[in-house]
Structures are given as C-alpha cells and as structure tokens.
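J.: Pasting the sequence and the predicted model now:
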Amino acid sequence: MRQMRFTWPLARRPIRSHYVKRCFMTELKNLIASGESSHLEFKSEQVKPEDVAKEIVSFLNFQGGKILLGVEDDGTISGVSRPDVEEWVINICRNNVVPQIIPGYQKLSIEGKDVVVLDIPTGIAKPYHTQKGDYYIRAGSTARKASREELSRLFQDSGLIHYETTPIASTQVADLNWQRVQDYFLNIHPAQINFKDEDEAARHRLLQNLDILAADGATTVVGMLIFGLQPERHLPQSEVLFAHFKGREISAELLDRKSLTGPLPQVIEDAQRVLSLNLPSASTIEGMKRVEQIIFPDKVLRELIVNALLHRRWGLMGNVRIFLFEDRLQISSPGRLPNGVTIEKMKESTHVPRNPILMKFLQDYHFVEKLGRGIPMVVREMKKLGVREPDFHESGEEFIVTLYRK
C-alpha cells in the first residue's frame, strides 16, 4: 500500500483559512482510510501513557511519524474528550521519553469528534528509550524492541560507540600486513617510529594505542581495514563492487565487472583506476586543436569513493557499489546519514564523522584533507561542466550519490 504523508507542517502554525482547512481535513481523512503504516499510528483515548511513549520512541529512533489519538486500530474515529489532553501528551514526552522531546501538536474536529495529531520528528539524539529503559524501533506498522544488532547501530549513529574499534573474532596480530604497518609508522605516522626495531611488547602497545589491536590481541575492524592481509576474508563488506552497463538500467548489457579487495588505501586507488579505464574518452575540435572533454573530474571521483568507504556503516553487511551507466555514475554506500546530518546540511559543509579513527588513518594517507569541504566541491565542479546537479538521497539503509553526464 502506498504510504501517505502530511504535506502541511502540523503544529507549526494554526490552520486559519477555511479553504486550507477543508483541504487538510480531506487529506487527513484519506490518511486515516489508508491505515497504519511505518509512519502512522492510531491510538484510542484509553491508551496508557507507557504505550504512547513506546510509539513515540519507535518513531524517534526511525524516520519520524505521526500518532493520531482518538482513532481506533481499524480507523474508526472514536475521538478524544479529556480536556487536559495536551498537558497529558506533553507530560508523557517529558517524563516517559528519554531524552525528552516536544512533539508537534494539533487538535482537529473530524465528524464532530476531536482527534489529536502528534507530529514526531526523526530524533537527533538517538537512541531514545522509555522511562523503563526499553529501546524501540519501527517495524512496518508496529513498534518493537530493538535487537542487539539494531541497538548497536543506534549507538553507533549517536557517536557513543564506534563499530570500527570492535575486535574481530578469531583474528590476531599475524593477520596484519607487517610491511604495511612498518611503512606506516616509519613514513606516514607523524612520530616516524622505526616499528621493526621495537620489542614485541612495545609493538603491541603501539598497535593497541592506535586501535589497530584490541586489548585481547584481536585485530579491530579499523586495523583490518587499513593493515589487514586479507580484509575481505574477515570483513566481506569491505569488498567494493564495480559494474559498467551499456545502457541506462541495471538490466542492460554488462560491459565490465570488478570486485575490489584489499586494504582500503589500495581499494580506493583501484576503484579510481577502474573507473578511469571504463570512462569513455570524449573530445571536441576547437580551431585546429583536439580538446579532451572531462566527463567526471578525478578529484570528484576520488572524493566520492573515499566518502563512500569512510562514512559507511561498517556494521551492515552490504557492500559499497559503484555503477557506471551511459548517462550517469551511481555510488551506493551502506548506512543512512549520521544523527543530526541532513542532505541540506551536508551540502553546506556540515561534517559529522561516523568512523573518526578510520578518518584519522585516511588523513594520514592523504585521502582526507579539508573536512566538510568535499561535497560542496563536488557540486561546484559538476556545475562547471554544465551538467545536472548531483543527486544525494537515502534509500532504505543506503546513501546514494548520482553524478550525471552530458
């Protein structure tokens, strides 16, 4: 069933125009007729405060939504009669939801009965929980307790914990490429330490201090991504998938396909090289000279490849995908934007790293330089080419960037 969403900003201003109110009421009735969904919940006036809090928390931890008080599960409008309903709702949001919030609130009359519309935004301080300490997420048209994995993702999005420091079971220091480690400490790390001259205890201490090794001696996620001998063996999500299609759809003839594996610095270089080899050469004649035409600037490709790997959610098992079509380039990265970051803010240089330790290593390797400047640069460089502005959007649990070509 198609999900319907409100187009009016409820509770931000009162509805004064009779015409606007009539249109709004029609949309509201249609919304009720469509039934509950991942963004809409019906509640009777007899609902308990803890049950309202559960629904509010699930929406805050999801993508926001609306709760209609005075509507039964089957869509019957039963109405709200209690005179203190607004104070009752605000007290629930203050006392039963942690951290507390102030929801959008509107009371409307439908078929002679009052219905309260609560507008719950996407939470900017995830994860939220009830007064009893229960964390809920939205699953279809119901709220359910978050699983251990889902709760871990919520905490990762909040920046309270970082998946990149998680130890990888059944790994050890022998799973690291010692030549790469030595090169990093000697030539890249600011201290320029001669790693191979240190004794074993000092080596382990250095690796643990940089979160390459965990306290138990296992390799961390970030340690494997940067220095692992075979990262894809332990972290299959580190593989980057490239595909070049002859047409404009994924069903078109496949011209090339690559699976890029290895430590991330190598994968970044390989991805840019594969892309360059697959991009068709174009040129124009200006006067007596042939002038090569740029399809996608190298620094734009590099920025987007690095971003897809740096800012992805490594706890998800999906892969970064780079798809080249005849009219566009599409790069998909697992994980939605971090807490508080919107696409609009991102275009204005807002920078909230999901993986700060990985970012530090990529900075050391000179893949990351001016923080927060990359996306504005991408938009600016593509505008210079006179093509359609790049598209940035979230789809499910992915963030997708699309570059268009002439």
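T.: That came through, no problem.
J.: When you work out contacts or count neighbours from here on, use the C-alpha atoms and nothing else.
T.: Will do.
J.: ok, how many other residues are close to Pro265?
T.: Pro265 has 17 neighbours, counted by other C-alpha atoms under 10 Å.
J.: Wait, it touches Met224, no?
T.: No: between Pro265 and Met224 there is no contact under C-alpha atoms under 8 Å: 11.8 Å.
J.: what's the distance between Asp391 and Ala53?
T.: Relative to Ala53, Asp391 is positioned 36 Å away (C-alpha to C-alpha, to the nearest Å).
J.: more neighbours, these two?
T.: Ala53 (23 against 13).
J.: how about the helix or strand harbouring that one: buried residues?
T.: Using DSSP states H and E, Ala53 maps to helix 49-60. Applying a neighbour-count criterion of 16 or more other C-alpha atoms under 10 Å, one finds 52-60 buried in helix 49-60.
J.: Pick the one among those closest to Val291.
T.: Leu60 (53.2 Å; C-alpha to C-alpha).
J.: buried sites along the helix or strand containing Gln272?
T.: Per DSSP H and E, Gln272 falls inside helix 264-278. Neighbour-count burial for helix 264-278, with 16+ other C-alpha under 10 Å as criterion, is recorded at 264-265, 267-268, 270-272, 274-276.
J.: Below is structure B, check it against A:
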Amino acid sequence: RELNGNIFELIDKTEKFFLENMKTAAWSKGFRTVHKTEYPIKALKEAVINALVHRDYYEREYIMIRMFDDRVEILSPGGLLSPLTVEQLDNLTYIPKSRNKTLVDALMRRKLMDKRGTGILRMNNFMEEWGLPHPTFKENLGYFVIKFIGPYQGTIIKIPEELNERQKKAIGYLKEKKGMTRKDYERLNNVSKRTAIRDLNSMIAKGILKTSGTTDDKKYLICA
C-alpha cells in the first residue's frame, strides 16, 4: 500500500494505517470498556515523524513500514547523519542533528515535534508505559531502521490460578500458536460451542484474552 501527500497529510494517513492494522484489546472496567492497541500509537507516530524529517530527500527511495506478527519496522532512506551512531542513540548520549531544519521548524510550529533531540526518549517512555521493550536502531543497506518489538516476542505468560483446566490448556496452546478460533477451543477441550464461548468470554472479561478479526474469522489472542 502506498501513501501520498504533504508531510502533514502523511503523518495523519500513517497514523490511520497503524490503527487500522494493529490488534486492539478490549475489556470491561467498571461501567466502561477499555481499549488498548498492540503498540502505543504515540511511539509509532514519533518514529514516522522522525523518518519524514530526517530522511535523505536526495535519495529516490521511499520510507517503508513493515508490520509483522511480532514487530513493526520503519525504514528511512539515507542512514544516520554523521557523526551520529546507533550506540549514541541507544544510550541517549547523542547531540541532535538534522538534514532538514526547515521541516523540523515547521513541525515544531504545529506542535508535532517537541524540543529537538527528545523524540527517542519519548518513544522509550511510550513503550515502557505499554510494558514493551525500547525500540532498537540499526543502519542497513542505506536505510536507518527503527524496530518496535511487539507483545508476542519474548513475552513471559503467567497462567492465572483462577482459570479452569480447559482455560489453562488454551493458554498453553496460545503460547505456541499465538492465536485460536472458537472451534479450535472446542476441539482442544472436546466441549460444546456454548461452553467454549462462556470460557473464552470469561478470559476476555479478566483481561487475559483479546479478539482480532470479524465475527466470521474471529481469533482469540493473549493480551500483552
């Protein structure tokens, strides 16, 4: 899918793209429903702004966004501007530099960027709030790559004691498969549709599972 427009339109379109393609968990809390996206949208938006502002516009390549089951990667043409290094970014010891100061000033006036050099710190903080690792950085084949590790990569899943044996068995299944349908649950536990729905809805209400997809192809996933 290709997104086009000016820099402000691209920021909005990319945010919409992420929200349309990320999994979202929902559970009840009191009298309201709480929603949580797979990744913090503010962290992804910050990375997109970083790519748009700091890319090398002399390169004819596009910014690329890759979404996988366990990670998101944002690739910006041009690599890091010397003398910046990946190690400095990881350690937050860098001195900010930009190829495109006019774009930086324009985005700061629109309050889409904060003080120069704070973007990585904010991404780290947003990921921490979600209980996810900090983003990682690397240079590869002329691109600067930011990788966000999702909730399914290296996540330790603790099985709550209050679950029944069928539900615990399903959690074990999900550790390996990363997703199951209602029919999978029925076959796994040799139970009726009614029992499967009751068990699965109970785990959703407890914030253990979330759903993805439409009614016809709904999958149950472990919440981060």
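T.: Great, that's in hand. All of these numbers come straight from a predicted model, not from anything done at the bench.
J.: so the lengthiest helix in the first structure corresponds to what in the second structure?
T.: Longest helix in the first structure by number of residues (criterion: DSSP state H): helix 18-34. Per TM-score structural alignment, helix 18-34 of the first structure has no counterpart in the second structure.
J.: so is the alignment partner in the second structure of Thr402 of the first structure in a helix, a strand, or just coil?
T.: Applying TM-score structural alignment, one finds that Thr402 of the first structure aligns to Lys147 in the second structure. Reduced to three states with DSSP: H, G, I helix; E, B strand; the rest coil, the structure at Lys147 of the second structure is strand.
J.: in the second structure, what residues pair with the strand or helix carrying Asp157 of the first structure?
T.: Applying DSSP H and E as the criterion places Asp157 of the first structure in helix 148-158. With TM-score structural alignment applied, helix 148-158 of the first structure matches no range in the second structure.
J.: Following element in sequence after that helix, please.
T.: Heading C-terminal from helix 148-158 of the first structure (DSSP H and E), you reach helix 178-183.
J.: Can you check which part of the second structure the very next helix or strand once past that next one sits on?
T.: Following helix 178-183 of the first structure in sequence order, the next helix or strand is helix 200-209 (DSSP H and E). Under TM-score structural alignment, helix 200-209 of the first structure has no counterpart anywhere in the second structure.
J.: Show me what counts as buried in the very next helix or strand once past helix 200-209 of the first structure.
T.: Following helix 200-209 of the first structure in sequence order, the next helix or strand is helix 221-227 (DSSP H and E). Residues of helix 221-227 of the first structure classed as buried by neighbour count (16+ other C-alpha under 10 Å): 221-227.
J.: counting contacts, what elements does helix 221-227 of the first structure pack onto?
T.: Helices and strands touching helix 221-227 of the first structure, by 3 or more C-alpha pairs under 8 Å, 6 or more residues apart in numbering; DSSP states H and E, are helix 178-183, helix 264-278, helix 356-364.
J.: mind putting those helices in a markdown table, distance to Lys145 of the first structure included?
T.: Output for those, formatted as a markdown table (distance: least, C-alpha to C-alpha, whole Å):
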| stretch | distance to Lys145 of the first structure |
| --- | --- |
| helix 178-183 | 42 |
| helix 264-278 | 35 |
| helix 356-364 | 29 |
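J.: nearest to Glu292 of the first structure, of the ones you listed?
T.: Once these are compared by C-alpha to C-alpha, helix 264-278 is nearest, at 13.9 Å.
J.: Among the buried residues of helix 264-278 of the first structure, which pair sits farthest apart?
T.: Using C-alpha to C-alpha, these reach their maximum pairwise distance at Leu264 and Ser276, which is 18.2 Å.
J.: Looking for the alignment partner of Leu121 of the second structure in the first structure.
T.: Under TM-score structural alignment, Leu121 of the second structure pairs with Pro376 in the first structure.
J.: whoops, Pro135 of the second structure was the one
T.: Per TM-score structural alignment, Pro135 of the second structure is aligned with Pro390.
J.: So that match sits against Ile400, correct?
T.: No: the criterion here is C-alpha under 8 Å, and Pro390 of the first structure misses it with Ile400 at 10.4 Å.
J.: between these two, what contacts are shared?
T.: Common contact partners of Pro390 of the first structure and Ile400 (C-alpha atoms under 8 Å, 6 or more residues apart in numbering): none.
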